[in-house]
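J.: Provided below for reference: sequence and predicted model.
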Amino acid sequence: MVFWEGYVSDESMGTFAPLVVYWLYAGFYQLLPPLDKYRLHTKTEENDRNLVPLRSVVKGVLLQQFVQAVVAELLFLVTSNGSSSELTVQPSLPIQALQFITAMLVMDTWQYFVHRYMHQNKFLYRHIHSQHHRLVVPYAIGALYNHPLEGLLLDTFGGAISFLVSGMTARTAVFFFCFAVIKTVDDHCGLWLPGNIFQMFFQNNTAYHDIHHQLQGTKFNYSQPFFSIWDKLLGTYVPYTLVKRAEGGFEARLKKD
């Protein structure tokens, strides 16, 4: 039993809940005070180093989410075979947990190899992936700021493949996609906050991804959004350390041998 049962189908929730959650969670970060003592970059750096204005970032995210919604609707239409979500039997909680973990691993695998190839192929980087790296200093709302083709290949297709391979139901997918969105937003928030569960329990976190956005780290830390497994297996992992800045906040630096 979920709160939307009887009002909205699981398929509709799976399509639109992640979009709403994105703006609620990213908006929460956007509305926070400066919190200078927790920032990985100063506000001045964010304003000076980023190569695209907030208005363009918002438009880019909305475009990606439109495409994402269309693909999700088609995916649920095909996989539901015309049956009502109310008639779908939910598997046991241990099975759902296994599906959740499977989907996380599948998404990580897909995104690692697509993401890495977009860096290694000069044409793809110059014309597609470089759009995301216009945000040299990441912030929450820019988590899904990508070229439309990258958004389709990396995030939308990655989510669809994770859903299909894991075998989860549309209801389980609501929770998985919302969790993935929250994690992705958090990885781009640019803040190292005390008590942040994502930063406490995931090595692949805000500082990990911040390293990748910096010039010295663009060939490392490709893994996203959950684990660092593929980086470590394939030699693209680079360790870092958090250093307190004298003027407040932190800086994620590559560790020197």
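T.: In hand now; what should we look at?
J.: C-alpha only now, for contacts and for neighbours.
T.: OK.
J.: Secondary structure class of residue 211, three-state.
T.: At residue 211 the chain is in helix, as set by DSSP: H, G, I helix; E, B strand; the rest coil.
J.: How many residues are close by it?
T.: Residue 211 sits with 23 neighbouring residues when counted by other C-alpha atoms under 10 Å.
J.: so how far is residue 198 from it?
T.: Separation of residue 211 from residue 198 (C-alpha to C-alpha, to the nearest Å): 17 Å.
J.: What residues of stretch 113-124 count as buried?
T.: For stretch 113-124, burial by neighbour count (16 or more other C-alpha atoms under 10 Å) applies to 114, 115, 116, 118, 119.
J.: and the residues you listed as TSV, adding secondary structure and distance to residue 14?
T.: As requested, the buried residues of stretch 113-124 are exported to TSV (DSSP: H, G, I helix; E, B strand; the rest coil; distance: C-alpha to C-alpha, whole Å):
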residue	secondary structure	distance to residue 14
114	helix	24
115	helix	25
116	helix	28
118	helix	28
119	helix	31
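J.: take the one below as the second:
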Amino acid sequence: MECATMREESCCAGPSRLPADDKPQEVKVGITQNRAELMSQWADTVKKVVFIVGGAIIVFAAACNSLTWHLESFWGASGDFWNRQWMKIYNLFGGNLFMLGVVGTELITFTFYWLFNAFFLFVDVTGRPAFILKYKIQEDQNTPVPWPKLKKALQTVLFNQVFVNIPFALVLYFLMQWRGCNISADLPTFKWVLVEMGVFLIFEEIGFYYFHRLLHHPRMYRHFHKKHHEWTAPIGVTAIYAHPLEHILANMLPPIIGPILMGSHVSVLWVWFMMVEGSAIVAHCGYHLPLLPSPEAHDFHHLKFTNCFGTLGFLDRLHGTDNLFRESKNYSRHILLLGIVPLSQTIPDDLKGKRKALESKKTD
């Protein structure tokens, strides 16, 4: 009887009454494996973040240095080429700080947005050149883009650029004045610009991720963010297709955090804004093209809604909001394409999964 009672007590005691060293070997192995997997995931995320941030800074530096060298070698430009170009812009606005800070910023961002989007719009509307279509991420979507839907997107984007961007540029100008940002004829050194760009990237990621998560709260999503997610397969021009409040919170506030903190020169602000716009357009374009940053993560966000809220990915890894993405083929394709063969061919989708998706569409 005593033995039976002792067995019952030991059986009912549960694992909490066992010393840590008495855990079953399988549990220990499982914990070790989970830790190893987590460390591996974090290492992979850090590598990608370093690659993206470092790569962007290196490419920016190389492009500027290369362009300067060619201009000096073949066109007889002097060593102060960038200073002389800035002085032309500065004199064009008569040295008026208000005109440079407000009108100049609006003209730069407006013009760059439509020039960069022109190529993607042409492909989306005409389907030409045909070879570009093989790089589509969601192959059966927007071929071609329905005109009523595109017209609505164009109207919303233009509204945001005129009635939201201009007032915001005014507010930004006074913020720059208050912070002591430089709008003078003197440019900062190129090395300092690279340092600032690194800071901008970090603060933009933090601001965008948390504002974006906020917009996915049910109360916010229903009234504000749902508009942007009308496009489950986005196109380039929809980068700022959004409710005005979302446009301010997610598209405009995050990029200005870094420049305001750093007290940056207005010319650096312009370059940074063009980089942010270019990144947003590529992320929404729907094509994974050679030598362009991978849009797989944000395209997946539009498809599934619950994953990939950031741009660089390290906050998604920290908060576990990329788990579904990491289990998909899209994650395997989330790399810089250096060849001409589409990643959808080198890393194809699971055929069984495709059949199930097609069958579910037929039943719907």
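T.: In hand now; what should we look at? As the structure is a prediction and not an experimental result, all values here were calculated from the model.
J.: Quick TM-score on the pair, please.
T.: TM-score for the superposed chains, counting by TM-score structural alignment, normalised by the length of the first structure: 0.81, backed by 237 aligned residues with a C-alpha RMSD of 3.0 Å.
J.: From residue 251 of the first structure, how far off is the residue nearest to residue 49 of the first structure when sequence neighbours are not counted?
T.: In space, and not counting its chain neighbours, residue 49 of the first structure is closest to residue 136: 6.2 Å by C-alpha to C-alpha, 6 or more residues apart in numbering. Using C-alpha to C-alpha, residue 136 of the first structure is found at 14 Å from residue 251 of the first structure.
J.: any idea whether the counterpart of residue 117 of the first structure in the second structure is helix, strand or coil?
T.: The alignment partner of residue 117 of the first structure in the second structure, by TM-score structural alignment, is residue 214. Three-state assignment for residue 214 of the second structure (three-state DSSP): helix.
J.: in what helix or strand does the nearest residue to residue 214 of the second structure once chain neighbours are set aside lie?
T.: Using C-alpha to C-alpha, 6+ apart and skipping the chain neighbours, the partner closest in space to residue 214 of the second structure is residue 220 (7.1 Å). Element membership for residue 220 of the second structure (DSSP states H and E) is helix 218-223.
J.: Packing partners of that helix?
T.: Under the contact definition 3 or more C-alpha pairs under 8 Å, 6 or more residues apart in numbering; DSSP states H and E, helix 218-223 of the second structure sits against no other helix or strand.
J.: my guess is residue 238 of the second structure contacts residue 284, does it?
T.: Yes: shown here, residue 238 of the second structure and residue 284 form a contact pair, counting by C-alpha atoms under 8 Å, at 6.8 Å.
J.: Looking for the alignment partner of residue 189 of the first structure in the second structure.
T.: Per TM-score structural alignment, residue 189 of the first structure is aligned with residue 285.
J.: Leaving out chain neighbours, which residue sits closest to that match?
T.: residue 236 (3.8 Å).
J.: what sits against that neighbour?
T.: For residue 236 of the second structure, the contact set (C-alpha atoms under 8 Å, 6 or more residues apart in numbering) comprises 117, 120, 121, 280, 281, 282, 283, 284, 285, 286.
J.: separation between the residue nearest the centre of the second structure and residue 202 of the second structure?
T.: Nearest residue to the geometric centre of the second structure (C-alpha atoms, centre = their mean): residue 311, 3.4 Å. Distance, residue 311 of the second structure to residue 202 of the second structure, by C-alpha to C-alpha: 10 Å.
J.: Now check the second structure for the residue matching residue 74 of the first structure.
T.: Match for residue 74 of the first structure (TM-score structural alignment): residue 171.
J.: okay, stretch 58-74 of the second structure sits on what stretch of the first structure?
T.: Counting by TM-score structural alignment, stretch 58-74 of the second structure falls onto no part of the first structure.
J.: Show me which residues of that stretch are buried.
T.: Quick answer for stretch 58-74 of the second structure (16+ other C-alpha under 10 Å): 61, 68, 69.
J.: again, but for stretch 169-186 of the second structure
T.: Within stretch 169-186 of the second structure, the residues that count as buried by 16+ other C-alpha under 10 Å are 169, 170, 172, 173, 176, 177, 181, 182, 183, 184, 185.
J.: Closest to residue 227 of the second structure out of the residues you listed?
T.: residue 169 (23.7 Å; C-alpha to C-alpha).
J.: and that closest one, what helix or strand is that in?
T.: Assigned by DSSP H and E, residue 169 of the second structure belongs to helix 165-179.
J.: packing partners for that helix?
T.: Partner elements for helix 165-179 of the second structure (3+ C-alpha pairs under 8 Å, 6+ apart): helix 105-126, helix 253-262.
J.: so that helix versus helix 105-126, what angle?
T.: 140 degrees (axes from the mean of the first three to the mean of the last three C-alpha atoms, to 10 degrees).
J.: Run the chain-centre distance for stretch 93-105 of the first structure.
T.: What separates the centre of stretch 93-105 of the first structure from the centre of its chain is 18 Å, taken as C-alpha atoms, centre = their mean, to the nearest Å.
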